[in-house]
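Peer 1: Next one to model:
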Amino acid sequence: MEWTDEAIVLSVRQHGESASVLEVLTRDHGRTAGLVRGSRKLKPVMQPGNSVQLVWRARLSEHLGSFAVEPARARAGALMENREALIGLNAFSSLASATLPERAPYYDPVFVAANILLDAMMEDGIAHWGALYVRWEAGLLETLGFGLDLKSCAATGETENLIYVSPKSGRAVSEAAGAPYKGRLFVLPPFLSDPAAQISLEDISVGLALTGHFLLERALRPNGKQMPQARLRLEALAAETGRESK
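Peer 2: Purely as a prediction, here's the structure:
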């Protein structure tokens, strides 16, 4: 069996003396792994965040298989030189590995958005790409079947003044309907419901809290997993950066 695809490197681990197991997020074949033989020369290419072109081969579809790897877009160097970008990269790669089922071939929107996100991380800090990251996680929830419903109020059906999200239903709640319960509701960052909205560091922080809650409760804990430490560090970075900006 054989297929060719575009991919983003998520992780790589040594296998024996001269081989590596490469885990990637592909455009058409989901999250998958393969063996790369004689991988020392390819070490700079097989770094998290880099885009590569792959050929996967195996005798049977259920086998690990082997990858032939060609470089496509190098990002790892730039991402690793910047503290905020490195934290974002680690959060992205660890969360993709933890939540996406292996070899589920229906994650093209997640893949496309990931490329946009990683390119943005090369340019500036979390104030620049933080909202993109939150949107990527919201899209990940949607793809996994746990999408947030932010179009109308869960209590009244109104479509204006939606400023909260119910932690149980994942539906938006209006300012008036949520006022008595605001201590138990998540804040809805404006940029998740309005692409033209202004974005603050506080919005990014509350957005990460929102998507992180639903990823943990709906995608991770039901599968016996906890939130990756790398993702928790990203949330701490957003809070830290927000405090420093005041």
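Peer 1: For the rest of this, base every contact and every neighbour count on C-alpha atoms.
Peer 2: Will do.
Peer 1: From G207, how far off is the residue nearest to F111 when sequence neighbours are not counted?
Peer 2: Spatial nearest neighbour of F111, excluding adjacent residues (C-alpha to C-alpha, 6 or more residues apart in numbering): R27 at 5.6 Å. Distance of R27 to G207, given as C-alpha to C-alpha, to the nearest Å: 26 Å.
Peer 1: Which of those two has more residues huddled nearby?
Peer 2: Taking other C-alpha atoms under 10 Å, R27 and G207 do not tie; G207 has more neighbours (28 against 19).
Peer 1: helix or strand right after whatever helix or strand that one lives in?
Peer 2: Using DSSP states H and E, the element containing G207 is helix 201-214. As assigned by DSSP H and E, the chain's next helix or strand after helix 201-214 is helix 229-245.
Peer 1: Give me the contacts around that next one.
Peer 2: 84, 87-88, 90-92, 94-95, 126, 201-202, 204-205, 208-209 (C-alpha atoms under 8 Å, 6 or more residues apart in numbering).
Peer 1: Flag every buried residue along it.
Peer 2: Of the residues in helix 229-245, A230, R231, L234, E235, L237, A238, A239, T241, G242 count as buried by neighbour count, 16 or more other C-alpha atoms under 10 Å.
Peer 1: Would you reformat those as a markdown table and include distance to W136?
Peer 2: What follows is the buried residues of helix 229-245, written out as a markdown table (distance: C-alpha to C-alpha, whole Å):
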| residue | distance to W136 |
| --- | --- |
| A230 | 16 |
| R231 | 13 |
| L234 | 14 |
| E235 | 15 |
| L237 | 17 |
| A238 | 16 |
| A239 | 19 |
| T241 | 20 |
| G242 | 20 |
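Peer 1: Check whether V173 really touches I163, as I assumed.
Peer 2: Yes: V173 is within contact range of I163, at 6.4 Å (criterion: C-alpha atoms under 8 Å).
Peer 1: can you map out the strands along this structure?
Peer 2: Applying DSSP state E to the chain gives strands spanning 2-15, 19-26, 31-37, 51-57, 66-73, 162-165, 172-174, 186-187.
Peer 1: Now show me the structure for the sequence below, then we'll compare the two:
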Amino acid sequence: MEWRDEGILLGLRKHGETSVIAEVMTRSHGRHMGIIRGGRSRRMQPVLQPGNSVSLVWRARLDEHLGQYQVEPLVARAGRLMESAIGVHGVQAMAALLRLLPERDSHQRLHDAFAIILDSFDDPALAGSMYVRFELAVLEDLGFGLDLTRCAATGSRDRLIFVSPKSGRAVSADAGAAWADKLLALPSFLHSGDAASDTAEGLAAAFALTGYFLRRHVFEPRGLPEPAARAGLETAVQRQLGAKPASDRDNRTTPEDENL
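Peer 2: The predicted structure follows:
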């Protein structure tokens, strides 16, 4: 068995005295493991860093075997990522999300978004907003996508300012007025088409929104803690924006109206 692909390194672990097992988010073959012979050498260490993009050749006798990688560098971004808290926490947080996906399942959209976001960490507002959209994409690929395009109660696309914690659907200002203290805030940039939140408060609300559904549908059912890198990323982004992260709203109860 043999295939060629490109991917982004997620992590490594030692294998024997000189080799490593590399975990790579490949473009066409999903999250995939493989042994790299001599991966602990001085020549390979700068290449084999989380966040770097590499060209891969994978070989194994059978498809279900771990197999071996031959690796060549494509984009060396790890050094730049390690220079900032946003970069350090960001690559770790996204790697943790990608590990929620079944191994060897292709998710080309997530691979491509991963690369774009890693190259955008110099802009705190853009980085935080793109990361939240990445979480929304992961939720969708896991089968828990949110509908933020129209009101759950009326079907309207106007004045969408809430999200129902029960259904994961948007709710308009008028329809949600009676349950305002029980609904999650919907930052405008997540449905308006804006690239990034224009306020620190909007970004904090976005982290609270996706965090709620990740805990409800993914982390808690699997008995997993929320990755510390996620909170670290939010804190680093908010500090760069000159604000403190807003408190989470996951203690809110679910609306009783079954239409929301």
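Peer 1: sorry, back to before: could you single out the most deeply buried of the strands of structure 1?
Peer 2: Highest mean neighbour count among these (mean count of other C-alpha atoms under 10 Å): strand 172-174, with a mean of 28.
Peer 1: Once aligned, what mean separation remains between that one and structure 2?
Peer 2: By mean C-alpha distance after the TM-score superposition for structure 1, the fitted strand 172-174 of structure 1 averages 0.5 Å away from its aligned residues in structure 2.
Peer 1: residue range for that strand in structure 2?
Peer 2: The alignment of strand 172-174 of structure 1 onto structure 2 (TM-score structural alignment) spans residues 170-172.
Peer 1: Stretch 139-158 of structure 1 now?
Peer 2: Under the criterion TM-score structural alignment, stretch 139-158 of structure 1 matches residues 137-156.
Peer 1: neighbouring contacts of the matching stretch?
Peer 2: Contacts of stretch 137-156 of structure 2 (C-alpha under 8 Å, 6+ apart): 97-98, 101, 110, 136, 157-158, 160, 163, 168-172, 175, 190-191, 214, 217, 259-260.
Peer 1: for it, which positions count as buried?
Peer 2: In terms of neighbour count (16+ other C-alpha under 10 Å), stretch 137-156 of structure 2 has its buried residues at 137-139, 144-153.
Peer 1: which residue packs closest to the residue nearest to the spatial centre of structure 1, ignoring adjacent ones?
Peer 2: Nearest to the geometric centre of structure 1 sits F92, at 4.2 Å (C-alpha atoms, centre = their mean). With C-alpha to C-alpha, 6+ apart as the measure, R231 is the residue that lies nearest to F92 of structure 1, at 7.5 Å, once sequence neighbours are left out.
Peer 1: now H29 of structure 2
Peer 2: S106 (4.9 Å).
Peer 1: and the one you found, how many neighbours?
Peer 2: 18.
Peer 1: how about it, what does it touch?
Peer 2: By C-alpha under 8 Å, 6+ apart, the neighbours of S106 of structure 2 are T26, R27, S28, H29, G30, R31.
Peer 1: any chance of the buried residues of stretch 137-156 of structure 2 in a markdown table, plus distance to R222 of structure 2?
Peer 2: A markdown table is the format used below for those (distance: C-alpha to C-alpha, whole Å):
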| residue | distance to R222 of structure 2 |
| --- | --- |
| A137 | 19 |
| V138 | 15 |
| L139 | 14 |
| F144 | 14 |
| G145 | 18 |
| L146 | 20 |
| D147 | 23 |
| L148 | 26 |
| T149 | 29 |
| R150 | 30 |
| C151 | 30 |
| A152 | 28 |
| A153 | 31 |
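Peer 1: circling back to that earlier point, between all of the contacts of helix 229-245 of structure 1, which two are separated the most?
Peer 2: Maximum pairwise distance among those (C-alpha to C-alpha): 23.7 Å, between S94 and E202.
Peer 1: Can you report how many residues neighbour the closest residue to Y133 of structure 1 other than its chain neighbours?
Peer 2: Residue nearest to Y133 of structure 1 in three dimensions, not counting chain neighbours: L117, with 6.4 Å by C-alpha to C-alpha, 6+ apart. L117 of structure 1 is flanked by 22 other residues according to other C-alpha under 10 Å.
Peer 1: Distance check, L117 of structure 1 against A68 of structure 1.
Peer 2: Distance from L117 of structure 1 to A68 of structure 1, by C-alpha to C-alpha: 26 Å.
Peer 1: now do A172 of structure 1
Peer 2: A172 of structure 1 is 46 Å from A68 of structure 1, by C-alpha to C-alpha.
Peer 1: Same question for V55 of structure 1.
Peer 2: 5 Å.
Peer 1: again, but for L140 of structure 1
Peer 2: Counting by C-alpha to C-alpha, the gap from L140 of structure 1 to A68 of structure 1 is 28 Å.
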